[in-house]
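Colleague: I need the structure of the sequence given here:
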Amino acid sequence: MAKYFDVHPDNPQPRAIAQAVEIMRSGGLIAYPTDSCFALGCQLGNAEGKARITEIRQLDDKHHFTLLCKDFAQLGQLVHIDNAVFRAIKAATPGCYTFILPATREVPRRLLHPKKKTVGVRIPDHKVAQALLTELGEPILSSTLLLPGDEEPLTQGWEIKERLDHQVDAVIDSGWCNDVPTTVVDFSSGAPEIVRRGSGDPTRFE
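Modeller: A predicted model of the protein is given here:
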């Protein structure tokens, strides 16, 4: 059964955050809120965690996983980014955007798009997600919590606990969560290409 953490949305309890992060450090998979919607998350090096996300969501090998970053210092270690792209992304973060960029050697090969060698990165504007990132001290391997057959992501922690009780190790609930995934912008060719229109305003990249 998954552990259930009910945390404050603006001031998440440090003890609960520390316990959730310890579950990740022990190889666990968590469901947690972000500024766009709930996500599944584990440590970058957790191959089994990635496989569990793939199984829960029934993803194919072309799916872009997202590396959730605390700040630009973390993001810059994971992707190659030139000055023009840096300025465009900097102006839109933190926020509800995922950016697809060429990955550096810091990113495990199994997380890369098989042909493009790219990965998704983002910096969330959400107190709970940021608290997890601060406590963990490294990016979180993430994917939107959109279950097969569902048209929209789940928004309630108790429902996630009910439906995924034996598939995840912890659920972090901070109240109602947005149900619109991030806007995805592909910068891998240098120019922005909007792959998915979501909760972030896409007009700045058009």
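
Colleague: okay, CA-based contacts and neighbour counts for the rest of this
Modeller: Will do.

Colleague: list the buried ones in stretch 136-144?
Modeller: Using 16 or more other C-alpha atoms under 10 Å as the test for burial, stretch 136-144 gives Leu136, Glu138, Pro139, Ile140, Leu141, Ser142, Ser143, Thr144.

Colleague: distance between the ends of stretch 81-98?
Modeller: 14 Å (C-alpha to C-alpha, to the nearest Å).

Colleague: and for comparison, fold this next one:
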Amino acid sequence: MAQYFEIHPDNPQPRLINRAADIVRNGGVIIYPTDTCYALGCQIGEKSAMERIRQIRRLDDKHPFTLICRDLSDISTYARIDNQDYRLLKSLTPGAYTFVYEATKQVPRRLLHPKRRAIGIRVPDTPIARALLGELGQPLLTTTLILPGDTQPLNDTYEMREQLAHCVDLIIDGGHCGNLPTTVIDMTGDMPQVLRIGKGDASLFTAALDA
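Modeller: Got it, this is the predicted structure:
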């Protein structure tokens, strides 16, 4: 049965953040709020936890995961970013974007698409997620909390407890955070490609493509 923490969305209680980080370090799967919607997360190198997330969402091995990072220094560890892109990311993070880049060797192969060595990365603009990432000292492997058959992320923590209490180790209730996922931008080609329009303003990238 999952533990349940009510954490203040603006002033996260350090005691609860520490306990949440311990659950992740011990191989747990958590539900936590971001600046876009609720997400499932686990430690990067925890294969069994990653498989549990796949089972919850019924994902195949081609579905991309995202690394949610504390800051740009984390991003540069896991993704190959040139100076021009670094300046772009600096202007748009933290924020509601996921950027897809070629992965570095620091990213375990099992997190990547079988035919493509790329990884989604993002820096959230929300105190709970950033406090948790700071306590962990490394990114979280994450994916949006969309249940099989649904078209929108689950955002009611009561429903999460009803449906997922036996599937995860912790549910963090950080209040309402919406149900619109990130805007996803593929940065692996010559030009940025908008893969999904979400909460982040995609006009900068669509304008570049239309020019």
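
Colleague: Superposing both, give me the TM-score.
Modeller: TM-score for the superposed chains, counting by TM-score structural alignment, normalised by the length of the first structure: 0.98, backed by 206 aligned residues with a C-alpha RMSD of 0.8 Å.

Colleague: Need the three-state assignment for the aligned partner of Lys90 of the second structure in the first structure.
Modeller: Lys90 of the second structure maps onto Lys90 in the first structure, with residues paired by TM-score structural alignment. State at Lys90 of the first structure, reduced to three classes by DSSP: H, G, I helix; E, B strand; the rest coil: helix.

Colleague: what about Lys90 of the first structure, distance to Thr183 of the first structure?
Modeller: 15 Å.

Colleague: Who has more neighbours out of those two?
Modeller: Comparing Lys90 of the first structure with Thr183 by other C-alpha atoms under 10 Å, the one with more neighbours is Thr183, at 20 against 13.

Colleague: Show me what stretch 13-33 of the second structure is in contact with.
Modeller: Stretch 13-33 of the second structure is contacted by residues 5, 7, 38-43, 46, 48-49, 52-53, 128-129, 131-132, 135-136, 145, 168-175, 177 when judged by C-alpha atoms under 8 Å, 6 or more residues apart in numbering.

Colleague: which among the residues you listed end up buried?
Modeller: For the contacts of stretch 13-33 of the second structure, a neighbour count by 16+ other C-alpha under 10 Å gives the buried set as 5, 7, 38-43, 46, 49, 52-53, 128-129, 131-132, 135-136, 145, 168-174, 177.

Colleague: Which ones among those map onto helices?
Modeller: Among those, the members found in helices (DSSP state H) are Ala49, Arg52, Ile53, Ile128, Ala129, Ala131, Leu132, Glu135, Leu136.

Colleague: out of the residues you listed, what pair is the most spread apart?
Modeller: Arg52 and Ala131 (24.2 Å; C-alpha to C-alpha).

Colleague: Span of stretch 28-47 of the first structure from start to end?
Modeller: 11 Å.

Colleague: ok now that stretch, how far from the chain's centre?
Modeller: Between the centre of stretch 28-47 of the first structure and the centre of its chain there are 6 Å (C-alpha atoms, centre = their mean, to the nearest Å).

Colleague: Over to stretch 76-83 of the first structure?
Modeller: Centre-to-centre, stretch 76-83 of the first structure and its host chain are 18 Å apart (C-alpha atoms, centre = their mean).

Colleague: What ranges does the first structure have for its helices?
Modeller: Using DSSP H, the helices of the first structure run over 14-25, 47-57, 72-78, 83-91, 127-136, 157-163.

Colleague: what's the mean distance for the last one versus the second structure?
Modeller: After superposition onto the second structure, helix 157-163 of the first structure lies on average 1.5 Å away from the residues it aligns with, using mean C-alpha distance after the TM-score superposition for the first structure.

Colleague: elements contacting that helix?
Modeller: Contact partners of helix 157-163 of the first structure among helices and strands, from 3 or more C-alpha pairs under 8 Å, 6 or more residues apart in numbering; DSSP states H and E: strand 170-173.

Colleague: Could you list every helix and strand in contact with the strand it packs on?
Modeller: Secondary-structure packing of strand 170-173 of the first structure (3+ C-alpha pairs under 8 Å, 6+ apart): strand 3-6, helix 14-25, strand 30-32, helix 157-163.

Colleague: Of those, which is nearest Arg105 of the first structure?
Modeller: helix 14-25 (21.8 Å).

Colleague: in that closest one, what's buried?
Modeller: For helix 14-25 of the first structure, burial by neighbour count (16+ other C-alpha under 10 Å) applies to Ala16, Ile17, Ala18, Gln19, Ala20, Val21, Ile23, Met24.

Colleague: measure the aligned residue in the second structure for the fourth one to Pro127 of the second structure for me?
Modeller: Taking TM-score structural alignment, Gln19 of the first structure has Arg19 as its aligned residue in the second structure. Summarising the geometry, the distance separating Arg19 of the second structure from Pro127 of the second structure, computed by C-alpha to C-alpha, is 16 Å.
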